[in-house]
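In: kindly return the folded structure for what I paste below:
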Amino acid sequence: MPGAGRSVASATTTTPDDPLADLGWGPDLDAALPIGLAPARVVRSDRGWVTALGRFGEVRLRFDPLHPLSPTPTTGDWVASAPGDDLVAAILPRRTALVRAGAHDEATPQVLAADVDLVGVCVPLSSPPRAGRIQRYVTLGWASGATPLLVLTKADGALGPQAASEVAAMAPGVEVVVVSARDGRGIDDLRARLRGGRTMVLVGPSGVGKSTLVNALVGRDAMATGAVRESDAKGRHTTSTRELVLVPGGGVLLDTPGLRALVPWDDGDGLARAFPDIAPLLGTCRFSDCQHRGQPGCALEAAVAAGQLASGRLEGWQRLHDDLSRIEAETETRLRTSRSRPGRSGRSGRGGRR
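Out: From the prediction side, this is the model:
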């Protein structure tokens, strides 16, 4: 294995010239680093191994199969190893974690990325925006503990400025950046947001221009790009793994494979922050168990009737709320089943940060 037997150099306190600073290393991580271990940031995670960047470049570190790590290291994590050893000895506490419900098992969380500061929700201006999809990605972003950012790609597309205003209205309270990899519009704005060692993960379905945007930001072909069918604006999956890419001038980007179906994993206030126009109305209905679907005295439906809340916003919230409630019920069922087994104390595993 490349890099086997190598490790990053022993840890020292971060200085302005520390190469780890551009990767997001800070005093909180320095304080959490076990004595005698050296830090590195996971660039990509493979079965049983991680590729990571430390103070002296790239290293390959392995997991101990006899002592499984919890949580399993993922792209963006900070790990630590002993000098001269290629074994991951520790995973430092995550500041944030981008987590979705499992694609094949919704009651099992899947961590997409760790320790990100910004979640760039990529929406192309070359095809009509889909409110439900945008709301899901924005909820995913808020639930991670990071800050979502609407990145409107393909600004030279056919829809133009009016579409940008429509997209912004679909995610109240979320900043919008309009970019074009073709003419460079908005690229410097995004680069500026990454200075100081900040990390942005780009999310969205295939064909929205994530990999093309990465290449524009780093100034080289760091990611493969694919064509988009004109008939339905759907793209090929050109990104098959999650991998960190360094941005000149400081900061880190993380491209993700396109997600066809997404249910956010929200064990906090992600849904409430994605729907700031609905959250204050909850708990003000006539009945405490109001389902917000035709029940008398529903505050949400009254707001729609009065023109104070768009019906599409309520419908989007209902769909997401239904999904999250279903996953929570399934998780609780598994927890009870696990606890009922002799000698077991189950945990729901909700979240992804620790």
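In: going by C-alpha atoms from here, please, whenever you check contacts or count neighbours.
Out: OK.
In: most remote residue from the middle of this protein, which is it?
Out: Residue farthest from the centre of the chain, counting by C-alpha atoms, centre = their mean, is Pro296 at 38.2 Å.
In: my guess is Gly102 contacts Ala261. True?
Out: No. Using C-alpha atoms under 8 Å as the test, Gly102 is too far from Ala261 to be in contact (10.1 Å).
In: ok, Gly226 to His104 distance?
Out: From Gly226 across to His104, the span is 26 Å (C-alpha to C-alpha, to the nearest Å).
In: second chain to compare with the first, below:
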Amino acid sequence: MAALGWSDFFDAQLGADETSLARLRIATVHRSRLTAEGPAGAVKVNLPATSKTTDFAVGDWVLADPETRMFLRRLDRHALLERKTEGARVPQLIAANVDTLFIVTSCNDDFNPARLERYLALANEAETQPVIVLTKADQARTVTPFEEQAKALQRGLSVVTLNAKTPEAAQVLAPWCGPGQTVALVGSSGVGKSTLLNTLANKTGEDAQATGGIREDDAKGRHTTTARSLHTTQAGGCVIDTPGIRTLHLSDVAAGLDVLFAEIAELAPDCKFRDCTHAHEPGCAVQAGIAAGSVMPDRLERWRKLADENQDNTPQTTGPRGNKKPQGKRRKR
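Out: You can find the predicted model right below:
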């Protein structure tokens, strides 16, 4: 159970009458069925008519009847990665109970700092440790510019560079993939996520995840992974693979943006006006930071764009406590 990620956090949620129930970790979520991993291996989870598969994320822990595998209860998550999708009323669940998010990009035209910032905000909001994984290092003339740009995105950010096809890649990522640890892979199609999964999980032959190359003219890849899935790593942990994401809309990640743009968030409380936009108001501490060189103007512009998007996409609540109702979009600053 520990190898699958079971910990004291989940054990503490068990009632006295639940200790004999099957503890299963969701491995795949399909339109009409769930599969899970348990001590005896992979099993199908049966759902009552009142439950929907969309309520579950890969990585969830559930309790089920040990004989019938009928779902009884989902345990609380210690982390949840989710994203807003265009036109959807509820967020799409990406993965649950993830300790580390490997944000995978390659040392070519796929490398996009603005897109990486979106993934970082997502990980920060979930209180999941982000790690930038730069792949295809063997194909780049030099990896230094990619590493320097990635490290500048957030304070204390871990950045690793590797060739996902080599066994050494598993060694580089070993600090985050040990027994009981869960990592998730996110990034665009064609950056090497499936290749990296095969290396981490030691999958070969028919067991290997299908991989695909990228178009040389625009560095974009085809979707070789079509569903989220959980696998065990050769280091004793778990890895969750996800389909490539081309567009990531931000919603309800204000705290994540504060971590991402810490130099701005730390100065904002010192502004003269509480609703300062950090653009033109007198007594703006952030503008003073730009003048002093502690805040870069391009960072402020990217913060403003993401903060506005997050504000527009996050439902606001109004009304008395206990009777709050969603409010429409607020006007941009």
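In: need the TM-score from the superposition.
Out: Here the TM-score for the pair of chains, by TM-score structural alignment, normalised by the length of the second structure, is 0.88; 318 aligned residues with a C-alpha RMSD of 2.3 Å.
In: just to revisit the earlier point, so if I had to pick from Gly102 and Ala261 of the first structure, which one is more boxed in?
Out: Between Gly102 of the first structure and Ala261, counted using other C-alpha atoms under 10 Å, Gly102 has the larger neighbour count: 16 against 11.
In: just the helices from the stretch 101-250 of the second structure, written as ranges.
Out: 113-125, 144-151, 168-172, 193-201 (DSSP state H, counting those that start in this stretch).
In: neighbour count for Gly226 and His104 of the first structure, which is higher?
Out: More crowded of Gly226 of the first structure and His104, by other C-alpha under 10 Å: Gly226, with 16 against 7.
In: map the more buried one onto the second structure.
Out: Taking TM-score structural alignment, Gly226 of the first structure has Gly212 as its aligned residue in the second structure.
In: what about that match, distance to Gly192 of the second structure?
Out: Distance of Gly212 of the second structure to Gly192 of the second structure, computed by C-alpha to C-alpha: 8 Å.
In: before we move on, what about Arg83 of the second structure?
Out: The spacing between Arg83 of the second structure and Gly192 of the second structure, counted by C-alpha to C-alpha, is 22 Å.
In: when these two are compared, which one has more neighbours?
Out: Neighbour count, other C-alpha under 10 Å: between Arg83 of the second structure and Gly192, Gly192 has more, with 26 against 18.
In: nearest residue to the residue farthest from the centre of the first structure other than its sequence neighbours?
Out: Arg286 (7.3 Å; C-alpha to C-alpha, 6 or more residues apart in numbering).
In: helix, strand, or coil at the one you found?
Out: Counting by DSSP: H, G, I helix; E, B strand; the rest coil, the backbone at Arg286 of the first structure sits in coil.
In: just the strands in the stretch 51-200 of the first structure please.
Out: Assigned by DSSP state E, counting those that start in this stretch, the strands in the stretch 51-200 of the first structure fall at 57-62, 78-81, 90-91, 97-101, 109-114, 118-124, 147-153, 176-178, 199-203.
In: so which elements touch the fifth one?
Out: With contacts defined as 3 or more C-alpha pairs under 8 Å, 6 or more residues apart in numbering; DSSP states H and E, the secondary structure elements packing on strand 109-114 of the first structure are strand 97-101.
In: what's next to the strand it packs on, contact-wise?
Out: Residues from elsewhere that reach strand 97-101 of the first structure (C-alpha atoms under 8 Å, 6 or more residues apart in numbering): 107-116, 140-141, 143-146, 262-266, 327, 351-353.
In: so how far is Pro243 of the second structure from Ser229 of the second structure?
Out: 10 Å.
In: what does Thr105 of the second structure give?
Out: With the distance defined as C-alpha to C-alpha, Thr105 of the second structure ends up 14 Å from Pro243 of the second structure.
In: give the aligned range of the helix ranked longest in the second structure in the first structure.
Out: Counting by DSSP state H, the longest helix found in the second structure is helix 297-313. Aligned by TM-score structural alignment, helix 297-313 of the second structure falls on residues 311-327 of the first structure.
In: mean deviation (superposed) between that stretch and the second structure, please.
Out: Average distance between stretch 311-327 of the first structure and its aligned residues in the second structure, after superposition and using mean C-alpha distance after the TM-score superposition for the first structure, equals 1.2 Å.
In: buried stuff in that stretch?
Out: Buried residues in stretch 311-327 of the first structure, counted by 16 or more other C-alpha atoms under 10 Å: 313-314, 316-317, 320, 323-324, 327.
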